[in-house]
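Enquirer: sequence first, predicted coordinates after that:
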Amino acid sequence: MKDDTVKLDLKPGGPATERPISIAIVAMGGQGGGVLTGWIVDLAETHGWVAQSTSVPGVAQRTGATIYYLEMMRPGEGGQKPVLAQMPTPGDVDVVIASEFMEAGRSILRGIVTPDRTTLIASSHRSLSISEKTAPGDSIADSSAVTDAIGVVARHEIVFDMNAMAVQNGSVISSAMFGGLAASGALPFARDAYYDVIRKGGKGIEASIRTFDAAFERAVKGDETPPVASSDTPLPVAILPERLRDRRADAMLTRLRTELPAQAHGFAYLGLQKVVDFQDPAYGDEYLDLLCDLARRDHAANGDAHGFEFTAMAAKYLANAMTYDDVIRVARLKTQSTRRQRVADEVGLKDGQILNTTEFMHPRIEEVASVLPVGLANWLKSRESLYAWLNRRIDKGRRVHTYSLVWFLALYFVGGLKGMRRKSLRHQTEVAHRDAWLADASQALVKNYALGVAMLTFRRLIKGYSDTHIRGQSKFEKVMQATKSIAERDDAPEWAQRLLTSAIKDASSDDIDGTIKTIESFTRA
C-alpha cells in the first residue's frame, strides 16, 4: 500500500534550554484576570522574554471562572523563539493564582497545583456560585477541605483576603494578586519593574500601587494563623438605636424593645425593616402583632430556659414569609437605582460608557392572575377558555432590555402596584399558608420545645417565585406532614432536622422521599 503521507523536516531550531515559567490564573468576570495577565506578559516582554497567553472563558453568571494561561521564556541563542504551550498541563504549572477561595480548590482538583512545583496565590474570600445561591436553604460549600488541601498539595502558598485589601485601598483584586506574585519570588524581576508595568495603565495608578504594596507586605510578613475561608453564615448582629426620627417607626422600635425578649431583638429589628420596605408601616405593625403573640406562647412554654430560641427563629423566618417573591417585588427590584449601581460596579462601568442589561423573563398566567384582586382573579380563573387564551399570549420567553424606555416604564409600573398587594390573590394565599405554618409550630411548642423551633425553620425551603416557589412549597408540605406524623415521639426534632437537610440538599426529592419511607416504616410498626 502506497504511503502518501507528507513528511516535514521538523528538526529542532537549536539546543534545548531551560523550561518556560508557566502561570495559570483563575478569575471571574470583573475581577481583572485579563488585566493581570496583560501585566505579567508586559513584565516579561519588557525584560526581553518571550511570553504567550491564552484564555478559556467560563460560563456566565458565576457558574464558572475564566482560566488564563501564560508561559514565558528567554529567547534561545541567536534570538530563536521558543514554542510555548496554550493550556496548563497537570504537574507542570509553576504558579496558580486564584481570585476566589473555592476556585483555588477547583484548581487543586484539576491537578495543576502540585507539591513539588506550584506556588499557589489565592484570595480567601468567597464569591458564591449560582448553585449555592439558588438552593432552597443554606447550601454554601464547605471550604474547610480546601484549607486542608492547600497545605498539602502546594509547594508554597500565599493566601489572604485580597478582595478586602483591594476594596480598602480603593482598587481591584488584580492589583493585590500582582503584589502577591511579586512577593512570591516566582518571577526573576525586581519590585520596581512591577511598578513600571502598573504605571503604564494610566488609570487608577495610585490606588493600584497602594494595593500592590499592601499585598506585597502582607505576603512577605505572613500570618501566624493560616487564613480560613469560613462557610458559616454569621448570625446578624443589630445594635438597636435609642430613637428613630420618624414617629411611627420610633413607636414600632419601642414596642419591639419592650414586648419582645432581648434574645430576639437582633432578628426582629432586621425583620421589621425588611417587611416595612417590602410593603408599608402598617405591614410592620402586623409583623409585630404576630411576633409578639408568638413571644407570649414562647414564654408560656418556658422559653426563658431555652434562651427564647422560638421567638428569635420566628422573628427571622416570619419576616421571610411575609416578604415573599411576587412579580411586583421582582419588577421593583429590577428598577431600583441601587441595583443598577451594583451591576455597574460588577462590570467595571467607566465614565462615558452606557450600561444595558438584557434579562430573560418567562411569566405565566398564574403570576399575572396572582397580583389581581381576589374577586377578579377568581373570576378570571373560572373562565377556562379566557384563561387559556390569555396564557397562550403571556406564557412566552422574553428578552427584556431593562433600561430601555419602554421596558423600564413597564417594570416601574408593575413595581408601583405594591399598594394593592394586600388585596391580591397571591397575598391571600401566602397569608393562609403562613398562618397554618405558625399554628403547627405553636402547637408543637406546647409539648416539645425543640420540635416547635424545628418547624419554624422549615420555612427555609420556600423561596423564589413561579416554578421555584412551587417546588419549594411541595417540599415544605412533605417535610411538615412527615414531621407531624411523628410529633409525639421524643426524637421528633432529630427526624425533623434530617427531613429538612434532605429537602435542602436534594434537587430531585429522592433523598427526602427515602427519609419519609423510613419514617413510615416505624410509624406503621
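Expert: Structure's in. What do you need?

Enquirer: please count neighbours and contacts with C-alpha atoms only from this point.
Expert: OK.

Enquirer: and D289, which of the three is it?
Expert: Per DSSP: H, G, I helix; E, B strand; the rest coil, the secondary structure class of D289 is helix.

Enquirer: next one: R62
Expert: Going by three-state DSSP: R62 is coil.

Enquirer: that one and E132 touch, don't they?
Expert: No: in this structure R62 lies outside contact range of E132 using Cα atoms under 8 Å: 10.3 Å.

Enquirer: mind listing the strands for the stretch 151-300 of the chain?
Expert: Ranges of strands in the stretch 151-300 of the chain, per DSSP state E, counting those that start in this stretch, are 156-160.

Enquirer: try this one next to it:
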Amino acid sequence: MSAPSSWSAGRRPITIAILAMGGEGGGVLADWIVAVGEQAGYYSQNTSVAGVAQRTGATVYYVELYPRPDDQPAGVRTEPVLSLFPTPGEVDVVIASELMEAGRSVQRGFSTPDRTTLIASTNRVYSMDERLAVGDGRVDSNGLLEAAHAGSRRLIAADFMKLAEDARSVISAALFGALAGSGELPFERAAFEDAIRASGKGVDASLAAFAAGYDAAGRPAPVPLPEPAPAAPGSGPVPITIGRRRPVDPAEEAAAEEERRRDEIARSHPGHLVGPHLQPQAARVAGAFPVAARSMLLHGCVRTAVYQDPAYSDRYLARVARLAAVDPDAEGAAALTTEAARHVALWMTYQDTIHVAQQKIRRRRIEGVRTEAKAAPGQLVNVREYLHPQVEEITDTLPTRLGRWLAGSSLFAKVVGKVTRNGIVVNTTGIIGFTLLWIMARFRPLRPRSLRFGREQVAIDAWLDRAVAAAATDAELAREIVECQRVLKGYGATHHHGQESFGLLMDAVDGLSGRTDAAAELVRLRTAALADEDGTALRAALGPRVVVPARAG
C-alpha cells in the first residue's frame, strides 16, 4: 500500500501574494482566487496585511491553495496547516497592481527568479516620497522593469489599469484575467469567470476586463530600453539625457511628436499657435527672439496672459529679452534664452488664491474630472475641494497696505485660525461653491495691487539682474542662475523653505563669480537644494558658515 498523500510526503500549497493599493480591489481579487480554489475542491486560505495610507505602501493579500488528497486514511491528518503570511523565496505567483509594487515585491524577496511568476501592471501611481520631492523624485520606470525581469522566473506585464478602465471596470478584474491566462493555476478559464459571476456586482464590466487581461497574459512582457549608445567622435551634437530612459508609452510618443510639430510651426509661423488677442506678442516673438526659443516663448505668452492679461505677457517678453540680448548662442540652440523663457513664465505665474480659484472652475478641468470618473452624459458629478487657507495666503491676495496691516494683526490670525482650523469644503459643482470660486477668480484685475504681487516682481527683477550680470563673462553660470527658479514651488511651508533655499543660492552666486567652475558648483548646490524640503542638504553643501537670508519673494 502506498504512503498516504500528506504535507510530509512533499506536497506543498500554491502560494499567491497580491500587492495592491486601496480602491484597486485587491481584497476582491483574493476572494475570487479563493472561490476558484474552493470550487475545485482545494483547501483555501486568505489573509491580508494592511499597508500604510497615502500611497507609502500597499496592502499585501496572501492566498494559499492546497489540493485535497484523494484518499482519506484513518488516523492521518490530511487537512494542512496553511501560512498566514508570504515567506520570502516561497511565493509561486506575485500580482502587483503597479510597477513600483512589482519592484517592492522583488526587494522584499517575494518574487524570486527560481520560482515566481510575477504579474505586474506597468502603470505608475507615484508614491508620497516621489510626490513630495522638491525636484524630480520619480523612480525610473525602466529600472523597475529591469528588476521585475531579473527578479522573476517569468514576467507577465502590461498596463492592466488601462485595460480595466477601457472596460469601465477596476484593475483587479484585469489582473484576475492575467492570472487565469498565465496558466499557473490548474483551473479552466470558465472557473475564473464563474467566480466573477457569483460575486454579482459589475459582472459584465468585470468579465470584459478579465478577457482583456487574459489576452494580455499571452503577449510578451515589455523589455527595458537599452542605454543610448555614445556617439562617435565628430558625429555631431549629442542629445542630453538626464537619468535613464523610461519605457516608451504610445500616447506619450504621440504627444511628443505633436509637440515637435508645434515647435516647427512656432519657429516659422508663431502667430498660428496663439489666439487673436496675442497676435502682437506672437509677432514680437517672431521678429525679436532666437528661433530655437520661440516655441517656449509662445507657451510663456499664453501662460502669462491666462494668468493675468496680454499686458502681463508684454512684461514677460521684456524680461526674457534682457537675457536674449546677452545670449552668446542666439543663432544656435539659444539655451540661455530658452531657459529664461521657461523659468520667467513659471515664476511670473506663481500660485496664489486667485490662480487656484481660476484653475478649479475651468471648463476643461471639470470635463477632465467627468472623463476620469467615466460619468455618463447627463449623470451628475459632485466635485468637492478640501481647502485650508492660511493667514499669509489671505493677506498676500489683499491690497498692499491692507494685506501688510492684517499680516501683523494677531487678532486676524486668531480669527482665521479658528475658521479654517478643520479646513473648508467647497462644492465646485454646486451653485454656492462655484460662485465663491468664480468671485475669487474675478479678483484677477486687482492682483497687481496685491501685497504678494509687488513682492514677487521685485524678486524676479533682482534675480534677472544677477543672471544678466553673470552672462557678460559666463553664459553657463547665467543659465544656471536662471534654472535656480526650480527651487521655488508649492505653497505654505514648502514655498517658504524654497524661498530660503533660493536666497542661499543667490548669496552663493555672489561668491562664485570669476571661478572657472562657477556653473558646475551652482549645479551642485542647486541639486542639494532640491534634495529635501527644509534645506538641510543645501546647508551641508554650503558649509558651516551659513546664515539664513531674508525671504526671496
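Expert: Okay, I see it. Fair warning: this is a prediction, and the values are worked out from it, not measured in the lab.

Enquirer: overlay the chains and give the TM-score.
Expert: Superposed pair, TM-score by TM-score structural alignment, normalised by the length of structure 1: 0.82. Supporting alignment: 499 aligned residues with a Cα RMSD of 3.6 Å.

Enquirer: for stretch 268-285 of structure 2, the distance to its chain's centre please.
Expert: 32 Å (Cα atoms, centre = their mean, to the nearest Å).

Enquirer: who touches that stretch?
Expert: If you take Cα atoms under 8 Å, 6 or more residues apart in numbering as the criterion, stretch 268-285 of structure 2 is touched by 262, 265-266, 286, 294-295, 297-298, 301-302, 310, 313-314.

Enquirer: neighbour-wise, give me the winner out of these.
Expert: L297 (31 neighbours; other Cα atoms under 10 Å).

Enquirer: can you tell me how far that residue sits from D474 of structure 2?
Expert: Separation of L297 of structure 2 from D474 of structure 2 (Cα to Cα, to the nearest Å): 23 Å.

Enquirer: before we move on, what about A9 of structure 2?
Expert: For A9 of structure 2, the distance to D474 of structure 2 - Cα to Cα - is 77 Å.

Enquirer: counterpart of N46 of structure 2 in structure 1?
Expert: In structure 1, N46 of structure 2 lines up with S53, judged by TM-score structural alignment.

Enquirer: any idea which element that match lies in?
Expert: Element membership for S53 of structure 1, per DSSP states H and E: strand 50-56.

Enquirer: in structure 2, what stretch matches whichever helix or strand comes after that strand?
Expert: Later in the chain than strand 50-56 of structure 1, the nearest helix or strand by DSSP H and E is strand 66-73. Using TM-score structural alignment, strand 66-73 of structure 1 lines up with residues 59-66 of structure 2.

Enquirer: got a list of contacts for that stretch?
Expert: 12-22, 26-27, 30, 33-34, 37, 42-52, 80, 82-86.

Enquirer: mean shift of that stretch relative to structure 1?
Expert: Compared with structure 1 after the fit, stretch 59-66 of structure 2 shows a mean deviation of 2.4 Å (mean Cα distance after the TM-score superposition for structure 1).

Enquirer: gap between that stretch and the chain center?
Expert: 30 Å.

Enquirer: for stretch 509-518 of structure 1, same thing?
Expert: 28 Å.

Enquirer: and it, what's buried?
Expert: 509, 511-513, 515-516 (16 or more other Cα atoms under 10 Å).

Enquirer: surely F160 of structure 2 is in contact with I171?
Expert: Yes: applying Cα under 8 Å, one finds F160 of structure 2 in contact with I171, separated by 6.1 Å.

Enquirer: which neighbours do the two share?
Expert: Residues touching both F160 of structure 2 and I171 (Cα under 8 Å, 6+ apart): S97.

Enquirer: now the most centrally placed residue in structure 1: which helix or strand?
Expert: Residue closest to the average C-alpha location in structure 1 (Cα atoms, centre = their mean): L128, at 3.4 Å. Of the helices and strands defined by DSSP H and E, none includes L128 of structure 1.

Enquirer: alright, that wraps it up for me.
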